[in-house]
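In: Sequence first, then the predicted structure, then my questions.
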Amino acid sequence: MTGLHRVDLNLLPMLAALLEHRSVTRAAQAVGLTQPAMSNALGRLRRTLGDELLVRVGREYVLTARADALIAPVNLILETATNQVLTPPTFDPATSDRTFRIAAASAAALTVLPALSATLAASAPGVRLHVEAFDPSMVLTLSESTADVVLLPDVVATTLPRERLYQEDWVVVADADNDRIGATLTVDDLARLPHVVFEWEGGRVGAQQALAELIPDLYVQIVVFEFLMIPSVLSGTPMVALLQRRLAQRVAAQSGLRVMEPPIPLPTLGIDLVWNPRTAGDPGRAWLRKQLIRAVSSTQ
């Protein structure tokens, strides 16, 4: 049997035209060739397939039994090549029913999800989202992970493509009834008040490290593993905490928080979009990343 690597696949469109039109002249016109070129192609096809394909009966050409059996598979091959190989993938959010998965820490998820869910309701009603808890190991195994995109803090290294989603700065939050703080927050206030601190895998974010360097004897009364725990922990206490500005603005009213500007400059926190480069050409994932960027811009 002739190996596929020895077959000129450029002959397939010519074969399809010959099978359809059953005429060298009409087949040549259909594919834009001269009649001699199509006659040459027919000769090559006959040698390759070991069959006459077209035979004269009276004044007309008819298909051989082998040629007749080739009509369906040849058309299927050309249709598959055109629609699934040569045609770029498309994505229409208005009609899509795809499910996208986003891995993020809860603070980042709460920053982007409200505006993103509004976008889905308005222009992509069939699209579904699964939000997964962020795990650092996801970045190392993103090629095997189910996540389409990870919202990654800039302090976490990765060799995968990343794009800055937003830059987050910090505010100080306290219970709204905390009477140990005056009209303006001072460094002395931060030094004398107990703190709630977030720790992640034994480390602290740059802003908390900077505060600890300024106030070496900072009194940390409670350590939490989740930023969203901080509002509830502060309630009814004299404690204070650092919180991302966007998160604080979203939860302050319902949590009874007072939001204050820090008395010293603090390092910001960058949140990046990270994805597997193997999926870079997927228009659906590109659309998702674009919507995430728009969702964040609406919170500024």
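Out: Yep, it's here.

In: From now on I want contacts and neighbour counts done on CA atoms only, so please keep to that.
Out: Fine.

In: For the stretch 51-200 of the chain, which segments count as strands?
Out: Using DSSP state E, counting those that start in this stretch, the strands of the stretch 51-200 of the chain run over 54-57, 60-63, 99-104, 128-133, 149-153, 162-168, 170-175, 195-198.

In: most tightly surrounded among these?
Out: Comparing those by mean neighbour count (mean count of other Cα atoms under 10 Å), strand 149-153 comes out on top with a mean of 25.

In: A further structure is provided below for comparison with the first:
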Amino acid sequence: MALSLTQFDLNLLVVLDALLTEKSVTRAAERLFVTQPAVSGSLARLRDIFEDPLLVRVGREMELTVRARALAGPVREALLMVKAALGSEESFDPAETKCEFRIAMTDYCSMTILPRIVRELSARAPGIELAVEGLVNKSFDRLETGEIDFLLTVVERTLLMHSRHPDMLRGADAFEDCYTCVVAADHPFDGALTPEDFRAYPNATVSFGENTFTTDRAAYEHGGLDQSPALIAPSFSSLLFQLQGTTLIGTVPNRLAEMFAPMLGVRLLEPPIRLPTLTERLNWHVRSDADPGHSWMRNLILDVGRSMGPRKGAPA
């Protein structure tokens, strides 16, 4: 049966979008800052309108029906277009606003810049919720569909995606770091790390899902120091935990190394060659440019990043 727009409550689209995203009445209610019975009532109306259950229980979880999955993209896109059209007319008071922003980032960013962002939000905008998810291969797709608002990742990955979607992405550099080599406290090497020393010991690196690219690996390869790693860790922080009792040499961002060094007893060494600066870039979709709330949030993130200042390398 064809739906008549004149008979459809457009406010239900907001509820439908939350339900399709969260796959939970409870979480959808929390996201919309309304009661669970109110969302349950809206779901009942939506089921009648679409003549489909939309959400069904499979074991202990709720799953989308085939019809619901087909609706998810168009519903989200329609809401984003409406929001973009009305955004320039909206006012935004961070101290009084209740809303949610979603951001994808690596564990490195979650341990360095995220605590500072959370403190700023707590002080300046207590009603804003920040939902953080790990960076995965589909994060740029989620940014495109509006499932997340921001994506924080290294500038090299951003430039790669921008070349594929030049009209979609907007971005600004958030903060910088440098790379440092790390070894266990009882590592036999002691002194200034030379290229020959680097080659003499097993190497540890990281791989983010299917993406094995890291800025330091590219630099090592260019400098003739690339070698098959003895360890591929899922994150920089995980790599640091694997060093004790080994002769591995790892390369990680300096801020993270300094953070974990006292706890793990690792030593920081100057890399054997000059490595490029690690630049983390904040990305968002072009449709959010004029949204006052989005603009306020991204400026907060960028201000926090600038307050972190430049980073010098590890002592030799």
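Out: Arrived safely. Being a predicted model, the structure only gives us computed values, none of them experimental.

In: possible to save the strands of the stretch 51-200 of structure 1 as JSON lines with distance to S39 of structure 1?
Out: Below are the strands of the stretch 51-200 of structure 1 laid out as JSON lines (distance: least, Cα to Cα, whole Å):
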{"stretch": "strand 54-57", "distance to S39 of structure 1": "11"}
{"stretch": "strand 60-63", "distance to S39 of structure 1": "13"}
{"stretch": "strand 99-104", "distance to S39 of structure 1": "51"}
{"stretch": "strand 128-133", "distance to S39 of structure 1": "54"}
{"stretch": "strand 149-153", "distance to S39 of structure 1": "54"}
{"stretch": "strand 162-168", "distance to S39 of structure 1": "55"}
{"stretch": "strand 170-175", "distance to S39 of structure 1": "76"}
{"stretch": "strand 195-198", "distance to S39 of structure 1": "78"}
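
In: closest to L113 of structure 1 out of the ones you listed?
Out: strand 128-133 (9.3 Å; Cα to Cα).

In: how close does the corresponding residue of structure 1 for R298 of structure 2 sit to P88 of structure 1?
Out: Using TM-score structural alignment, the partner of R298 of structure 2 in structure 1 is R289. If you measure R289 of structure 1 against P88 of structure 1 using Cα to Cα, to the nearest Å, the figure is 19 Å.

In: out of those two, which sits in the busier spot?
Out: A count of neighbours by other Cα atoms under 10 Å puts R289 above the other of R289 of structure 1 and P88, at 19 against 11.

In: Check whether the closest residue to A30 of structure 1 other than its chain neighbours sits in a helix, strand or coil.
Out: Nearest residue to A30 of structure 1, sequence neighbours excluded (Cα to Cα, 6 or more residues apart in numbering): A17, at 6.8 Å. Under DSSP: H, G, I helix; E, B strand; the rest coil, A17 of structure 1 falls in the helix class.

In: so A17 of structure 1 touches Q29, yeah?
Out: No - A17 of structure 1 is beyond contact range of Q29, at 9.3 Å (criterion: Cα atoms under 8 Å).

In: Find the centremost residue of structure 2, please.
Out: Residue closest to the mean C-alpha point of structure 2, counted by Cα atoms, centre = their mean, is A104 at 1.6 Å.

In: Tell me who's in contact with that one.
Out: Residues counted as contacts of A104 of structure 2 (Cα atoms under 8 Å, 6 or more residues apart in numbering) are V132, E133, G134, L135, S139, I148, F150, L151, L152.
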